[in-house]
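1. need a 3D model of the following:
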Amino acid sequence: MKTAQPTLAEVQAAKGELLARAAEEGRRLTVAELAGHLGMKRPTFYSRFPEIAAEVVGAAAEAGHKTSGRPRNDRAAELETRLTLLRRERDDLRRHLDIYADHIRRLTMENAGLRQELESRSGVTVLSQRRPQ
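-> The predicted model follows:
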C-alpha cells in the first residue's frame, strides 16, 4: 500500500523540528535522518525535495564538516546540489518523454482513422484491396 508523500509545508516543519533537536544535541541534521523521520528513503527525498536536501547539506557544509565529520569544501557541496537538481530535471524529462510518446501514438491512430474515412468518402478505389491474393 502506497502512503501519501509529505507536503512541502510538512517537510519544512519537520526540518525545523529536527534542526532544533540536532542543535540541542550538538550534532548536524542529515538528509537521511530527515527522510527517515518523514517515512521516506534518502534517494526519494533527494528527488522529491532537492532544494531542502541542498539546504540540509549546505548547513553541514557551512559548519565546515560533511555529515560524516570529515572536512568538506564548498565546491563539493555545490556539485552535490547541482547533481541533485540534474537528477530532478532528468526525471522531469523522462515524464515529458512518456507524455509525448502517448500523444504521438494517439495522433498516429487518429491520422489512420482520418485517412481511412477520407478514402471511403472520396470514392477512390484502393487497388491493393481489390487484387486477388
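2. contacts and neighbour counts: CA atoms only from here.
-> Fine.
3. need the longest helix for the protein.
-> When the chain is parsed with DSSP state H, its longest helix is helix 74-122.
4. other SSEs contacting that helix?
-> Helices and strands touching helix 74-122, by 3 or more C-alpha pairs under 8 Å, 6 or more residues apart in numbering; DSSP states H and E, are helix 42-48, helix 50-62.
5. wait, which of those is closest to residue 118?
-> Closest approach to residue 118 among the helices and strands packed on helix 74-122 (C-alpha to C-alpha): helix 42-48, 47.8 Å.
6. what packs against the closest one?
-> helix 31-37, helix 74-122.
7. let's have these in TSV, adding mean neighbour count and distance to residue 129.
-> Converted to TSV, the helices and strands packed on helix 42-48 look like this (neighbours: other C-alpha atoms under 10 Å; distance: least, C-alpha to C-alpha, whole Å):
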stretch	mean neighbour count	distance to residue 129
helix 31-37	18	63
helix 74-122	13	12
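8. now those helices in a markdown table, with distance to residue 59?
-> Below are the helices and strands packed on helix 42-48 laid out as a markdown table (distance: least, C-alpha to C-alpha, whole Å):
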| stretch | distance to residue 59 |
| --- | --- |
| helix 31-37 | 11 |
| helix 74-122 | 10 |
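9. compare with the first, here's sequence two:
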Amino acid sequence: MSELHLLSTQQLISGLQDKKFSSLELTEHYIKRIDALDSKINSFITHTSETARAQAQAADEMRAQGDKRPLLGVPMAHKDIFCTQGVLTTCGSKMLHNFISPYDATIVSNIDKAGMISLGKLNM
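-> A predicted model of the protein is given here:
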C-alpha cells in the first residue's frame, strides 16, 4: 500500500489487527516518507529509525503471540519537548544542543507501554 500515511489511527489499528500490513512494513513506509520529505519541511529534530525498526519487529512478534494492545505497532512521533531516555532532547533550543535525557517523560513511558513505535522527535 503506497498510501499508508493517509490512514487514520483507527484504520492503522484495524490494518495491523487484520494483517493487511505488519508494523515493520508500516514503519518502513513512514521512514521512507521522512527520508524523502523532511529535508524540505524540517519537521524532525531527531530521527530514531533504527530503534523504530527494532520496536516494529518486536511489536510484530508480540502481536503474533496474541498481544491485543490496540496501539501495539502503530508508528508515531512526538514533540522534542518530551524527555526520552537515551535520546537527544533539545526542546528546539541551541542551549540544549547536546542534552541526552536520563529518563522518560510520563507521556513517553505511556506511549512505550502501549507498544507504539517512536519514529523520532519533532521540531518545536
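10. TM between them?
-> Overlay of the two chains. TM-score (TM-score structural alignment, normalised by the length of the second structure): 0.36; 63 aligned residues with a C-alpha RMSD of 3.6 Å.
11. rewinding a little: please compute how far the helix or strand just after the longest helix of the first structure lies from its chain's middle.
-> Tracing the chain C-terminally past helix 74-122 of the first structure and defining elements by DSSP states H and E, one meets helix 127-130 next. Distance of helix 127-130 of the first structure from the chain centroid (C-alpha atoms, centre = their mean, to the nearest Å) equals 51 Å.
12. all helices for the second structure, in order.
-> 9-17, 23-41, 49-64, 106-114.
13. winner for burial among those?
-> With neighbours taken as mean count of other C-alpha atoms under 10 Å, those reach their highest mean count in helix 49-64, at a mean of 19.
14. for it, packing partners?
-> On a contact count with 3+ C-alpha pairs under 8 Å, 6+ apart, helix 49-64 of the second structure meets helix 23-41, strand 117-122.
15. give me the angle between the first one and helix 9-17.
-> So that's helix 23-41 of the second structure. Relative orientation of helix 23-41 of the second structure and helix 9-17, computed by axes from the mean of the first three to the mean of the last three C-alpha atoms, to 10 degrees: 140 degrees.
16. any chance of the helices and strands packed on helix 74-122 of the first structure in TSV, plus distance to residue 24 of the first structure and mean neighbour count?
-> Formatted as TSV, these follow (distance: least, C-alpha to C-alpha, whole Å; neighbours: other C-alpha atoms under 10 Å):
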stretch	distance to residue 24 of the first structure	mean neighbour count
helix 42-48	23	17
helix 50-62	15	19
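17. using CSV, lay out these together with distance to residue 83 of the first structure.
-> Compiled in CSV, those are given as follows (distance: least, C-alpha to C-alpha, whole Å):
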stretch, distance to residue 83 of the first structure
helix 42-48, 10
helix 50-62, 9
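18. those: which one's closest to residue 35 of the first structure?
-> helix 42-48 (5.5 Å).
19. and that closest one, how far from the chain's centre?
-> 8 Å.
20. quick one on the thing from earlier: tell me the angle of the longest helix of the first structure relative to helix 50-62?
-> Angle of helix 74-122 of the first structure versus helix 50-62, following the same axes, to 10 degrees, is 170 degrees.
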